[in-house]
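K.L.:
sequence plus predicted model, see below.
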Amino acid sequence: MKKTLALLFCLIGWFALIGQYYLTIENRTTSILEANFRFFTYFTILTNIIVSVYFTVLAFKKNPNQKSGILTAITVYITVVGFIYQIILRGTWHPTGFQRLIDELLHSVMPVLAIIFWYLFENKANLKYSQVPKWTIFPILYLIIILIRGSLSGFYPYPFVDVTNLGFTKVLTNSLWISVFFIGLSMLYIKIGKLIAKS
């Protein structure tokens, strides 16, 4: 069942990513090179790539067992994607047609699938709060990179990190709150995991 679900979920993930890449290139208003740079500066895209690669590895690995914590970290990342989109970004645009399908797959479906997979297969008893700092490395590096690139190109992938419009102080404040949410969510997953393991 684990390998079957991993295969199904990875196919959905790659379909959504390839579809979004096609739409990005097809509807670009910049050069192809810049469109590619922008595509890979979205946390949604990078996180969905991580999730899809994870499911792909499990689907084709002979013994699909992973060290406890890896799946939880990935699930936290994609949960953050889902929450921020639903709470902050959903009202900022209204995609239609194929774009809407891809949008829902990336921001709504994949987070739910990852949570289901986490619930079913994560080794929850071995989760540790000491793992949380390691999980924050990816989002911190991401923030630093997009701020540096944004200062050079003028393009920021999300409105809450747009230094041009908000100023550096406001962006740092927004980033701090998102970091607090990220850490709190990580600890919540660990707590819930331990409770489930004991039940």
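P.N.:
On my side now, so go ahead. Numbering: from 1, shown residues only.
K.L.:
from here on, contacts and neighbour counts on C-alpha atoms
P.N.:
OK.
K.L.:
which parts of the longest helix seen in the chain are buried?
P.N.:
Looking across the chain with DSSP state H, the single longest helix is helix 168-198. Going by neighbour count (16 or more other Cα atoms under 10 Å), the buried part of helix 168-198 is 171-172, 175, 182-183, 185-187, 189-191, 193-194.
K.L.:
can you list the neighbours in contact with stretch 4-20?
P.N.:
45, 48-49, 51-56, 58-60, 99, 102-103, 105-106, 110, 113, 117 (Cα atoms under 8 Å, 6 or more residues apart in numbering).
K.L.:
same thing but 6 Å
P.N.:
The contact list for stretch 4-20 (Cα atoms under 6 Å, 6 or more residues apart in numbering) reads 52, 55-56, 59, 102.
K.L.:
same question for stretch 116-135.
P.N.:
68-69, 73, 190, 193-194, 197.
K.L.:
with distance to Val81, secondary structure and neighbour count added, can I get the contacts of stretch 4-20 in JSON lines?
P.N.:
Shown next, in JSON lines, are the contacts of stretch 4-20 (distance: Cα to Cα, whole Å; DSSP: H, G, I helix; E, B strand; the rest coil; neighbours: other Cα atoms under 10 Å):
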{"residue": "Ser52", "distance to Val81": "14", "secondary structure": "helix", "neighbour count": "25"}
{"residue": "Phe55", "distance to Val81": "17", "secondary structure": "helix", "neighbour count": "27"}
{"residue": "Thr56", "distance to Val81": "20", "secondary structure": "helix", "neighbour count": "20"}
{"residue": "Ala59", "distance to Val81": "23", "secondary structure": "helix", "neighbour count": "20"}
{"residue": "Ile102", "distance to Val81": "14", "secondary structure": "helix", "neighbour count": "23"}
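K.L.:
putting a second one here so we can go through both:
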Amino acid sequence: MTADSRAWTTAWQIARIATAIALVSATAAQFSRTVGNALTKTEAHASHLPTVISNFFSYFTIESNLSSAILLVVAAIWTWTRGRDGRREPAGLSLLLACVSTYMIVTGVVYNILLRGIEDPTTSVAWANEVLHVVGPLFLLADVLVAPRRGALPWRALAVVIAFPVVWAVYTLLRANAITGPATGNPWWYPYPFLDPHLQGGYGGVALYIVGIASAMGVIGAAVIGVGRWRAARTAAERMAAGRLPEERTPIA
């Protein structure tokens, strides 16, 4: 590893840590605003903290951002402690990074196309909202494109990438009618309006959104895996051309 590549690797790990701190800080700010708002309410449905807190952590955005923060820290630590000898990250870490990268990119796209401008000012913090829906997704996209040591994955890894969103959608739809909406008092609660059959003309309208977002998830997940494979192959070719052994990396199947 040259001095320039070591400096770049170190700089990127610092950026990963800084981004993780920003994501956690933004999540904490949103959480504080949400709980603080609930504490000012007198209605039972609006002030029931267990429901308010469980709803907060049921947002795909929150789950994606917190997972990304954890994985960015883990990836930075691995690179600093194990990746300096030229090895690519282990397959498990590569897979988890591919998952959170896909989820964050989709989060950014869906928010900015479908949800921007409909935030509830009583539970949303403007700067935190931008970090969670713009800064975070853009950094994870950059991590896919330029981060050192990202490993290649087999195409079958796409099934794992899309598994969590499927589970999340099932959980959300099954849970919805068991929850009273804190803001509305309705005997249902959905984290996003495009999942609410009362707003979409029934479950048929919801199904269309789910199919569309699932398709985007599959395409973006495949692109994330494809970029990783291309970068790994290009690096291996460059090392072979320079007369060096290929880097140890996740096998491409």
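P.N.:
Alright, I've got the coordinates. None of these values were measured; they are calculated from a predicted model.
K.L.:
quick revisit: how far does the longest helix of structure 1 sit from the chain's center?
P.N.:
14 Å (Cα atoms, centre = their mean, to the nearest Å).
K.L.:
can you tell me which of the contacts of stretch 4-20 of structure 1 is nearest Met1 of structure 1?
P.N.:
Nearest to Met1 of structure 1 out of the contacts of stretch 4-20 of structure 1 is Ala59 (Cα to Cα; 10.1 Å).
K.L.:
can you give me the distance of that closest one to Lys3 of structure 1?
P.N.:
Relative to Lys3 of structure 1, Ala59 of structure 1 is positioned 5 Å away (Cα to Cα, to the nearest Å).
K.L.:
kindly report the same for Tyr42 of structure 1.
P.N.:
In terms of Cα to Cα, Tyr42 of structure 1 sits 28 Å off from Lys3 of structure 1.
K.L.:
same deal with Lys191 of structure 1?
P.N.:
26 Å.
K.L.:
what do you get for Val109 of structure 1?
P.N.:
19 Å.
K.L.:
what about Arg234 of structure 2, neighbour count?
P.N.:
Neighbour count of Arg234 of structure 2, defined by other Cα atoms under 10 Å: 12.
K.L.:
I meant Trp155 of structure 2, not that one.
P.N.:
14.
K.L.:
that one -> structure 1?
P.N.:
Under the alignment (TM-score structural alignment), Trp155 of structure 2 pairs with Tyr129 in structure 1.
K.L.:
check Tyr59 of structure 2 too.
P.N.:
By TM-score structural alignment, Tyr59 of structure 2 lines up with Tyr42.
K.L.:
contacting residues around its match?
P.N.:
Pro157.
K.L.:
with Ala128 of structure 2 instead?
P.N.:
Neighbours of Ala128 of structure 2 in contact, by Cα under 6 Å, 6+ apart: Ala26.
K.L.:
quick check: buried residues in the helix or strand hosting Gly13 of structure 1?
P.N.:
Secondary structure from DSSP states H and E places Gly13 of structure 1 in helix 2-26. Residues of helix 2-26 of structure 1 classed as buried: 3, 5-7, 9-10, 12-17, 19-21, 24-25 (neighbour count, 16+ other Cα under 10 Å).
K.L.:
how far away is Trp8 of structure 2 from Arg149 of structure 2?
P.N.:
If you go by Cα to Cα, the gap between Trp8 of structure 2 and Arg149 of structure 2 works out to 11 Å.
K.L.:
who's more crowded, the two?
P.N.:
Arg149 (22 against 14).
K.L.:
could you tell me how far stretch 14-29 of structure 2 lies from the centre of the chain?
P.N.:
For stretch 14-29 of structure 2, the distance to the chain centre is 13 Å (Cα atoms, centre = their mean).
K.L.:
got it, and stretch 153-167 of structure 2?
P.N.:
Per Cα atoms, centre = their mean, the centroid offset for stretch 153-167 of structure 2 relative to its chain is 14 Å.
K.L.:
just to revisit the earlier point, list residues touching both of Trp8 and Arg149 of structure 2?
P.N.:
Counting by Cα under 6 Å, 6+ apart, nothing touches both Trp8 of structure 2 and Arg149.
K.L.:
wait, what's in contact with the residue mapped onto Ile146 of structure 1 from structure 2?
P.N.:
In structure 2, the residue matched to Ile146 of structure 1 (TM-score structural alignment) is Thr172. For Thr172 of structure 2, the contact set (Cα under 6 Å, 6+ apart) is empty.
K.L.:
all helices for the stretch 51-200 of structure 2, in order.
P.N.:
60-81, 91-110, 126-130, 136-146, 157-176 (DSSP state H, counting those that start in this stretch).
K.L.:
ok, which of these comes nearest Ser47 of structure 2?
P.N.:
Using Cα to Cα, the nearest of those to Ser47 of structure 2 is helix 157-176, at 18.0 Å.
K.L.:
what's the mean distance for that closest one versus structure 1?
P.N.:
Once fitted to structure 1, helix 157-176 of structure 2 is off its aligned match by 0.7 Å on average (mean Cα distance after the TM-score superposition for structure 1).
K.L.:
can you check what angle separates that helix from helix 60-81?
P.N.:
140 degrees (axes from the mean of the first three to the mean of the last three Cα atoms, to 10 degrees).
K.L.:
show me how far helix 157-176 of structure 2 is from its chain's centre.
P.N.:
With Cα atoms, centre = their mean as the basis, the mean position of helix 157-176 of structure 2 lies at 13 Å from the chain mean.
K.L.:
what's the answer for stretch 52-60 of structure 1, then?
P.N.:
So, by Cα atoms, centre = their mean, the centroid of stretch 52-60 of structure 1 is 16 Å from its chain's centroid.
K.L.:
how much does that stretch stray from structure 2?
P.N.:
Per aligned residue, stretch 52-60 of structure 1 averages 2.2 Å (mean Cα distance after the TM-score superposition for structure 1).
K.L.:
alright, I will stop here.
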